[in-house]
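Student: predicted coordinates and the sequence they were generated for:
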Amino acid sequence: MDTNTQKVVVITGASQGIGEGLVTAYRKLGYAVVANSRSITPSGDPLVLTVPGDISAVGVGSRVIEAALAEFGRVDTLVNNAGIFVAKPFTEYTDEDFDRVTEVNLRGFFEITQHAVKAMLAGGGGHVVNISTSLVDHANTSVPSALASLTKGGLNAVTKSLAIEYAARGVRVNTVALGIIETPMHPAETHEALAGLHPVGRIGTVEEVADAVLYLENAQFTTGEVLHVDGGQSAGH
């Protein structure tokens, strides 16, 4: 394989749902994929390297990027898809809730993104895509989500910060802010109620999320953008 031309994407939270859909989408685009999650199993595809590990644990983010460089020689894109959502009234969150949500959503972003950006700078550029939630911009009385807003709001903010810091060095940074997407996290019997949270009257699909990420992948003049894929949720209700 010519590692000079084979583009490489690293995807966290890649074993199911949106992450699994992103692996498929990037393979169709011709990318080699480095897929991480806590429980991911080996792939039969030689261009999909699976690296198990809890992205919130110290050392795992650097290990994932090192594995990508060892196997494929470069990192072109990082999709920070791993995330955790705990909906509770603010006063009922526990210290354990706080630690777990911040560890996954913030620390899980921090270490792997540092190492990915270093690899991208060495390779002449790249792209970071973060996955966030429209609840940051459009809070909802029926979905108490202070910890999601605290952490994912941080990702929205750092998207702009890093986009500007690295704009002249060829690294773009964007975010996709989601409404509710049809994944294994949401049982089928909840879909009808969840659809009502979106002005368009339905929940989104994994393929629609992948379409948005790939749009940003190909949008070379777009950086620092928070793209809402939420059925109109962030616009109003």
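Tutor: Structure's in. What do you need? Numbering: from 1, shown residues only.
Student: when you work out contacts or count neighbours from here on, use the C-alpha atoms and nothing else.
Tutor: Noted.
Student: and the residue nearest the centre of the chain, what does it touch?
Tutor: Nearest to the geometric centre of the chain sits residue 81, at 2.3 Å (C-alpha atoms, centre = their mean). For residue 81, the contact set (C-alpha atoms under 8 Å, 6 or more residues apart in numbering) comprises 11, 12, 13, 14, 18, 19, 130, 131.
Student: here comes the other one, which I'd like you to weigh against the first:
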Amino acid sequence: MKTQTIIVTGASTGIGKAIAGLFLEKGYNVVINAANEDNLNATFSELGHHDRLVKVAGDISKTSTGQQLIDAAVSHFGSVDVLVNNAGIFEPKGFLEVDETYLDRFLSINLKGTFFTSQAAIRQMLKQGEGSIINIGTVLVDHAIGGFPATAPISSKGGIHALTRQLAAEFGKNNILVNGIAPGIIRSPLQAKTGISNADSLAGLHLLNRIGDTKDVAELALYLAESNFVTGEIINLDGGHVSGHHIA
């Protein structure tokens, strides 16, 4: 069997970095991307396996970046077998404070980035006769939290959930599987960026009374990448957040 090739966007820190690291450990060829070139270079050095690792810096909201990722994967490794659309931004802001410029940031990076990178990947996957796309959403699309106003990012992530199911329907007959992972609270640098200094303080939102780790997301991504009969699913990886609550 040939070595499979995966592209991971937003791979310099957090969930994306964990996914790239796990797939390298499992023997995959990996193409990593991030907008911050310094962070990307540091991660590239840290991950090692440079015979199977390629880096492509670029803003995923630009359609040219997605195509550059596909071109890099094909030129170095010959195929694009898995795409993980992980790159994204997330932060809280009250609905009445959101203006058009602010909203456009989330739609451009989160939704547009996922949309057009998937489009470039699917063109290549159609030539190959198969492929897998894994999109990163959020449980907050289906389970909003009062006191955490985040209409802009959640609107963009809701679009990603809808896109996931539609692509699965449109390209299932071509043996292209498209799924989503909807994480709950995950211990990653993203928490600090949203103003949460102690992510463990949110453990009570989950039935397990603890938050998740980036490796939990990476392990689910690996399962989905290697499955040949799961498609059109948005899988909640949330410690029971959506299923229920504890009585305070």
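Tutor: Received it, and whenever you're ready, just let me know what you need. Being a predicted model, the structure only gives us computed values, none of them experimental.
Student: just flag the most distant two among the contacts of residue 81 of the first structure.
Tutor: Using C-alpha to C-alpha, the two most remote members of those are 14 and 130, lying 13.5 Å apart.
Student: quick one, strands of the first structure?
Tutor: Applying DSSP state E to the first structure gives strands spanning 8-12, 32-37, 48-52, 77-80, 126-133, 171-178, 226-229.
Student: helices and strands around the first one, which ones?
Tutor: Packed against strand 8-12 of the first structure by the contact rule (3 or more C-alpha pairs under 8 Å, 6 or more residues apart in numbering; DSSP states H and E) you find helix 17-28, strand 32-37, helix 60-72, strand 77-80.
Student: in the second structure, what stretch matches stretch 56-72 of the first structure?
Tutor: Mapped onto the second structure using TM-score structural alignment, stretch 56-72 of the first structure covers residues 61-77.
Student: tell me which residues in the matching stretch are buried?
Tutor: Across stretch 61-77 of the second structure, burial judged by 16 or more other C-alpha atoms under 10 Å covers 61, 63, 65, 66, 67, 68, 69, 70, 71, 72, 73, 77.
Student: still on that earlier bit, now the helices and strands packed on strand 8-12 of the first structure in TSV, with distance to residue 92 of the first structure?
Tutor: Shown next, in TSV, are these (distance: least, C-alpha to C-alpha, whole Å):
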stretch	distance to residue 92 of the first structure
helix 17-28	28
strand 32-37	28
helix 60-72	30
strand 77-80	28
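Student: so which of those comes closest to residue 180 of the first structure?
Tutor: Closest of those to residue 180 of the first structure is helix 17-28, at 11.3 Å (criterion: C-alpha to C-alpha).
Student: just give me the mean distance for that closest one relative to the second structure.
Tutor: Compared with the second structure after the fit, helix 17-28 of the first structure shows a mean deviation of 0.7 Å (mean C-alpha distance after the TM-score superposition for the first structure).
Student: packing partners for that helix?
Tutor: For helix 17-28 of the first structure, the packing partners by 3+ C-alpha pairs under 8 Å, 6+ apart come out as strand 8-12, strand 32-37, helix 206-218.
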